[in-house]
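# Build me a model:
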Amino acid sequence: MTLRASVNGIELAYESFGSPDGRPLLLIMGLGAQLIHWDDGFCSLLAEQGHHVVRYDNRDAGLSTHLHDKGVPTPGASSAYLLDDMADDAAGLMDVLGWPAAHVVGASMGGMIAQTLAFRHPERVLTLTSIMSTPGPSVAPPTEAAAAVLYVPPAADRETALAQALTNRLAIGSPGYELDRERFTRMAGLAYDRCYDPAGTTRQLAAIMASPDRTELLGGVNVPTLVIHGDADPLVPLAGGQATAAAVPGAELVVLPGMGHDLPQPLWPQIVGPITKLTANSAGKA
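Down below sits the predicted model:
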């Protein structure tokens, strides 16, 4: 069931998995992605490991508030908001959930938001997991082909949007794992039908580019931290994960061979396992 929370003058759509008595775990998705891109099966695996999982749509994505009145950013124009604001959204959602603090997992832009949450609201973060992310865009620039994915013109119809989604995934996905095209197309269709808003994605991208490098501030993060990254990621190359792990004192870096800029199903156990170890160890020390 999709619920809605009033946060920072906007509404966030969210869903939960597992027992409310489980360890609170907040999942933050990436650029232009929706809560459904944290696959039901992935969320269920986390719930089976004792987590109360909440996934949500960031502002300008999915069923959360879209800031249509802010228009479409143009090069050189100021951003409508920053990653700071998106981190504040996450903290506000935790208020609505009644969570004083949570284990926070972010992927790609979601990792950037999770990193920001960890130093902006340190009392709210029990553990930090940053997946296929970076302390700043200049730390690990994408390949030319991967960068092109960020600037694909909006699709005029559903068929074109699904074709673009497949082309983009083939450009940045995991070369070590065969893509289930039927399953992917089904998910892309669900995402399109749920919400298709390229302008919202552009506003999110502007927030990424306008936000300052986080390296120095990550040096003050003192919660158990896990960094997961693929060695074949063309959009946020491995250097981004290495820089994140180097910036956070005591962070653990897990490098997954053949993983690109997605979460292939065969790797779910190798992602869920380290996250569970991190959160369980932290709970045991609490």
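# Could you use CA atoms for every contact and neighbour count after this?
Will do.
# how far is the helix or strand where residue 148 lies from where the chain is centred?
Residue 148 is located in helix 144-149, with elements delineated by DSSP states H and E. Taking Cα atoms, centre = their mean, to the nearest Å, the mean C-alpha location of helix 144-149 is offset from the chain mean by 19 Å.
# Which SSE is immediately downstream of it?
Next helix or strand after helix 144-149 toward the C-terminus (DSSP H and E): helix 158-172.
# Tell me which residues are up against that following helix.
With contact meaning Cα atoms under 8 Å, 6 or more residues apart in numbering, helix 158-172 is reached by 145-146, 149, 154-155, 181, 184-185, 188-189, 192, 233-235, 260-262.
# buried set for it?
Residues 161, 162, 164, 165, 166, 168, 169, 170, 171, 172 are the ones in helix 158-172 that count as buried (16 or more other Cα atoms under 10 Å).
# and what of stretch 146-161?
Neighbour-count burial for stretch 146-161, counted by 16+ other Cα under 10 Å, picks out 146, 147, 149, 155, 161.
# And for stretch 15-24?
Neighbour counts over stretch 15-24 (16+ other Cα under 10 Å) mark 16, 17, 18, 23, 24 as buried.
# and residue 209, how many neighbours?
Other residues lying near residue 209 total 16 when counted by other Cα atoms under 10 Å.
# quick one: it is in a helix?
Yes. Per DSSP: H, G, I helix; E, B strand; the rest coil, residue 209 lies within a helix segment.
# another one to check against the first:
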Amino acid sequence: MTDVPHQPPQLAKANGIELCYEIFGAADAEPLVLIMGLGAQMILWDDEFCQQLAHRGFRVIRFDNRDIGHSTKFAGEKRLTMTELFKQRFLHIPIAAPYRLQDMANDVVGLLDALDIASAHIVGASMGGMIAQEIAILHPERVRTLTSIMSTTGNPRLPYPTREAAAMLMAPPPTTREAYIARFAQTWKVLRVGHFPQDEAKDRERAERSFARGLNPAGVARQLRAVLASGNRKPRLRQIKAPTLVIHGSVDPLVRPAAGKDTVASIPGAKWLLIDGMGHALPMPMWRTIIDAITKHALGTKAG
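Below you'll find the model as predicted:
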């Protein structure tokens, strides 16, 4: 599926920084913004995934969050230590961060402004789902529909990640190209939970592409701090007015299924889709289910 209009990556000034973005689909199609998760460049929304969404009638906009890919990099702050994590979890001591999820939400709104888009369908995965929730809370007029995938409310009472998934998150960053490629495959094997030959066959290509665009381990650390410093959104989620769909995998080891259930219970009128056998990833065999759900939610809401 390559016969969709395509605008190659370029930079836009947004919220006082620069964001690298890319567009698939016709200019007059329904605008849909994809927000990726912690430490993930926009290309982890696979090209073909974006093309399939564009074929469904969307103008698909993917972008690098601040501190990742080709968007603006920040400075300062060290990697999160286990001591800080312990204090945050058990002593409820706030973690210092140079920015928070609200700032990242304002980045997305700034990108919409730069593209002269009054409102869009907002789809976020993992940390991207948290950012999407913040957009719907802070800027309700900019959100046509909200889709929160494998994300959470920030409720501290929710189950923690599995030990194996948490270890991948906290592991020191690799320092060489081959080490990064090996870690990439290892990480996604843990997060996908199960055997997905199509994805495993593409892992090296995906890792090489991410490495070639440039890594920023310090930026990933700052993004993690932003997540933890932003606290519990659960009481504020009741403010969301946008039609909301919550998608979660039944075997997610990082953001446990209870977090998705907590999200759907916290947003008035939200719809729930639990995908059996899906972990903390968007495996290729499950694209059809996910894209069908997003399309029905967004365009079905419009039709209604």
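# Can you pull the TM-score for these?
TM-score for the superposed pair, counting by TM-score structural alignment, normalised by the length of the first structure: 0.96. Supporting figures: 284 aligned residues with a Cα RMSD of 1.3 Å.
# Save the buried residues of stretch 146-161 of the first structure as a markdown table, and put in distance to residue 248 of the first structure too.
Formatted as a markdown table, these follow (distance: Cα to Cα, whole Å):
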| residue | distance to residue 248 of the first structure |
| --- | --- |
| 146 | 27 |
| 147 | 27 |
| 149 | 29 |
| 155 | 40 |
| 161 | 38 |
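# Closest one of those to residue 203 of the first structure?
Minimum distance to residue 203 of the first structure across these is 15.5 Å, recorded for residue 149 (Cα to Cα).
# Just put the buried residues of helix 158-172 of the first structure in JSON lines and tack on distance to residue 278 of the first structure.
Below are these laid out as JSON lines (distance: Cα to Cα, whole Å):
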{"residue": "161", "distance to residue 278 of the first structure": "38"}
{"residue": "162", "distance to residue 278 of the first structure": "36"}
{"residue": "164", "distance to residue 278 of the first structure": "37"}
{"residue": "165", "distance to residue 278 of the first structure": "33"}
{"residue": "166", "distance to residue 278 of the first structure": "34"}
{"residue": "168", "distance to residue 278 of the first structure": "32"}
{"residue": "169", "distance to residue 278 of the first structure": "30"}
{"residue": "170", "distance to residue 278 of the first structure": "32"}
{"residue": "171", "distance to residue 278 of the first structure": "32"}
{"residue": "172", "distance to residue 278 of the first structure": "28"}
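# The second structure: which residue goes with residue 247 of the first structure?
By TM-score structural alignment, residue 247 of the first structure lines up with residue 266 in the second structure.
# Run a quick neighbour tally on that match.
Neighbourhood size, residue 266 of the second structure [other Cα under 10 Å]: 19.
# Same question for residue 257 of the first structure.
Other residues lying near residue 257 of the first structure total 16 when counted by other Cα under 10 Å.
# For it, give me its contacts.
Residues in contact with residue 257 of the first structure, defined by Cα under 8 Å, 6+ apart, are 176, 230, 231, 232.
# do residue 230 of the second structure as well
Residue 230 of the second structure makes contact with 100, 101, 102, according to Cα under 8 Å, 6+ apart.
# what about the helices in the stretch 1-150 of the first structure?
Shown for the stretch 1-150 of the first structure, the helices assigned by DSSP state H, counting those that start in this stretch span residues 40-48, 83-97, 109-120, 144-149.
# Highest mean neighbour count out of those helices?
Counting by mean count of other Cα atoms under 10 Å, helix 109-120 has the highest mean neighbour count of these, with a mean of 26.
# which residue numbers in the second structure go with it?
Helix 109-120 of the first structure covers residues 127-138 of the second structure once aligned (TM-score structural alignment).
# Need the residues that contact that stretch.
When contacts are defined by Cα under 8 Å, 6+ apart, stretch 127-138 of the second structure is touched by residues 35-38, 101-102, 104-106, 108-109, 122-124, 142-143, 146-153, 227, 236-237, 239-242.
# Just give me the mean distance for it relative to the first structure.
Compared with the first structure after the fit, stretch 127-138 of the second structure shows a mean deviation of 0.4 Å (mean Cα distance after the TM-score superposition for the first structure).
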